[in-house]
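Asks: Okay, sequence plus prediction incoming.
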Amino acid sequence: MSKPAIVTADPWQRLQALTRARIALGRSGASLPTREVLRFGTAHAQARDAVHQALDVAALQADLENAGFASLAVHSQAADRSVYLRRPDWGRSLAPESTRLLREDAPTLWAPRPRLALVLADGLSSLATDSHGLHMLQALLPYFPDLRSQPVIVASQARVALGDEIGHLLGAEQVVMMIGERPGLSSPDSLGLYLTAGPRPGLTDAQRNCISNVRPEGLGYQDAARKLAFLIAGALKLGRTGVDLKDDSDTAAPLPAPSGLHSSLARL
């Protein structure tokens, strides 16, 4: 007589191929199999590490420079990671020295009133920003060939709304905040893209558009760039972002060829 299996398989196991969610894990008696307990512990540790890991600003700026992007580094009012996690409000405002930096140094690097300001921010996962930020900028280049002439700001201890103050100080017509999202147990490196027209302090999330889960295992760079370019063009026509600007990029007519889109965004 054969011995019963130590692990009882789940009849839904074939669905695992369709999602990274933890489904159909099987069981051992009344508990999860040991391998799944260990996998969960590893994923939880990776998520915690992503939250607490500091962004290597110098390395990111060096990579940006090598790719032809000039950048400035700024910091929120949260002095360190511990303060950042306990005081979300401080992550939404610039430190005084960063405000001075943008006022004094930005005009020497970029033309006044740029069409688009780009912010690479650590958020709740510096791993996401470090892994995907530059790739996203490069994916946008076919749509905006002059993207390297626009301001790129690297922001530490940042929340989404920090981009509003940065864009306002730069006089930008639109700001794109590329920020590490809250890690999940299957996605410690998910990048979020937040587009805001007319950035200024005091805006709410209802006045911006979000593209979420940007990473090779989620929404790929090329698809994210296409959606973002569609929203940027839509915001120019509509004059605003947020709840009135819909992402119909998957059902609308294809975007114009890059040169055509570039012409329609004359100053970008």
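Replies: Great, that's in hand.

Asks: When you work out contacts or count neighbours from here on, use the C-alpha atoms and nothing else.
Replies: Fine.

Asks: Hmm, residue 201 is touching residue 160, no?
Replies: No: Residue 201 lies out of contact with residue 160 (CA atoms under 8 Å); the separation is 11.3 Å.

Asks: Next one: the closest residue to residue 225 other than its chain neighbours from residue 224, what distance?
Replies: Here the nearest residue to residue 225 in space, its sequence neighbours aside, is residue 140; by CA to CA, 6 or more residues apart in numbering that works out to 5.3 Å. The spacing between residue 140 and residue 224, counted by CA to CA, to the nearest Å, is 9 Å.

Asks: between those two, which one's more packed in?
Replies: Comparing residue 140 with residue 224 by other CA atoms under 10 Å, the one with more neighbours is residue 224, at 22 against 19.

Asks: The structure to be compared is supplied as follows:
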Amino acid sequence: MKTPAPSRALDALRELTPARVGLGRAGASMPTDALLAFTLDHARARDAVHTAFDAPHLVAKLAGLGLQVGEVSSQAQSRRDYLRRPDLGRMLDADSRRALEKQGGSASEIAIVIGDGLSPAAVNVHAVELVRHLAPRLTEAGISLGHVVVASGARVALGDEIGAVLGARMVVMLIGERPGLSAPDSLGAYITFAPRIGLTDEKRNCVSNIHGAGLSYDEAAFKIAWLVREGIARGITGVALKDESGTALIPHKPID
């Protein structure tokens, strides 16, 4: 059976979104092209979850930006443990905690934690460039950037323990988001004031969908810097802090 030609309205809609709309049908099934595209995107999403996290490369690149970078691990000793035991990804292993405790004592306003999350592929590709755009915005907003930590086997809440051990007033957790069929390499940023073990997600602000077809590095850096600045000034993050960055402006010179 021949698949009917799509309408002009559906063609226009497809230009605005990567979502699967108006796929058509062949009898009682999807057209072969749509089915193959779905299968390919599903495979890419699965691959993103299991991509190796290139922590040494990230550490070297971040150090190249003039940042002091440390490396830690959660209690998830393998990717298998990480996926089956989310709780292990929320706690530092003993060696990592001891190493961070030695760095603590000189409290800083903000710590940046970069974790693999559910899409190491996203972090490998986007994290360094986002930090490159974010760091000067924080400096221009008068915020001192303290520690930068690369964390393997990380869930979002691991940033709470890291921030608490380091004595940071705020932690920004950059982490790979759960891969979708249209965005297997999406990066998210979670901003938390007064990090400590046991916090829940209503205490955080999130800037998500940072990838090539989503939020750009500069747009994301602007939103994150605004939330950091306002969060520190008001002493809050999460549901009590609404993202009003669209009505604000942090002076900034564009990065070439």
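Replies: Sure, I can see it. Worth saying up front: this structure is predicted, and the values here are computed from it rather than measured.

Asks: returning to what we had before: which of residue 201 and residue 160 of the first structure has more residues huddled nearby?
Replies: Here residue 201 of the first structure and residue 160 are compared on neighbour count by other CA under 10 Å; more neighbours surround residue 160, at 23 against 16.

Asks: Quick one: map the more buried one onto the second structure.
Replies: Alignment note (TM-score structural alignment): residue 160 of the first structure maps to residue 156 of the second structure.

Asks: With residue 175 of the first structure instead?
Replies: Structural alignment (TM-score structural alignment) places residue 175 of the first structure against residue 171 in the second structure.

Asks: Skip the chain neighbours and tell me the closest residue to its match.
Replies: Taking CA to CA, 6+ apart as the measure, residue 171 of the second structure lies nearest to residue 111, with 4.8 Å between them; neighbours along the chain are not counted.

Asks: Would you double-check that that neighbour falls in a helix?
Replies: No: in this structure, residue 111 of the second structure is strand, not part of a helix, as judged by DSSP: H, G, I helix; E, B strand; the rest coil.

Asks: any idea what it aligns with in the first structure?
Replies: Matched to the first structure by TM-score structural alignment, residue 111 of the second structure sits across from residue 117.

Asks: Strands along the second structure, start to end?
Replies: Secondary structure of the second structure (DSSP state E): strands located at 69-73, 110-115, 145-152, 170-176, 187-193, 204-210.

Asks: mind checking which of those strands is nearest residue 45 of the second structure?
Replies: strand 170-176 (11.8 Å; CA to CA).

Asks: Return the angle between stretch directions for that closest one and strand 204-210.
Replies: Between the axes of strand 170-176 of the second structure and strand 204-210, defined by axes from the mean of the first three to the mean of the last three CA atoms, to 10 degrees, the angle is 30 degrees.

Asks: Residue 160 of the second structure and residue 92 of the second structure, how far apart?
Replies: Spatial separation of residue 160 of the second structure from residue 92 of the second structure under the definition CA to CA is 10 Å.

Asks: how many neighbours does residue 192 of the second structure have?
Replies: Neighbours of residue 192 of the second structure under the rule other CA under 10 Å: 31.

Asks: I misspoke; the intended subject was residue 215 of the first structure.
Replies: By other CA under 10 Å, 21 other residues sit near residue 215 of the first structure.

Asks: Now do the contacts for it.
Replies: Residues in contact with residue 215 of the first structure (CA atoms under 8 Å, 6 or more residues apart in numbering) are 128, 132, 189-191, 221.

Asks: ok, back up a step: looking at residue 160 and residue 92 of the second structure, which is more packed in?
Replies: residue 160 (27 against 24).

Asks: Residue 123 of the second structure versus the more buried one, what's the distance?
Replies: Separation of residue 160 of the second structure from residue 123 of the second structure (CA to CA): 19 Å.

Asks: And for residue 215 of the second structure?
Replies: 15 Å.

Asks: got it, and residue 79 of the second structure?
Replies: In this structure, residue 79 of the second structure and residue 123 of the second structure are separated by 16 Å, where distance is defined by CA to CA.

Asks: Quick check, central residue of the second structure?
Replies: In the second structure, the centroid-proximal residue (CA atoms, centre = their mean) is residue 188; its distance is 2.5 Å.

Asks: Show me what that residue lines up with in the first structure.
Replies: So residue 188 of the second structure corresponds to residue 192, using TM-score structural alignment.

Asks: Skipping adjacent residues, who's closest to its match in space?
Replies: The shortest distance from residue 192 of the first structure to any residue that is not its chain neighbour, by CA to CA, 6+ apart, is 4.5 Å, and that residue is residue 212.

Asks: ok, how many other residues are close to the one you found?
Replies: As a burial measure, residue 212 of the first structure scores 18 neighbours (other CA under 10 Å).
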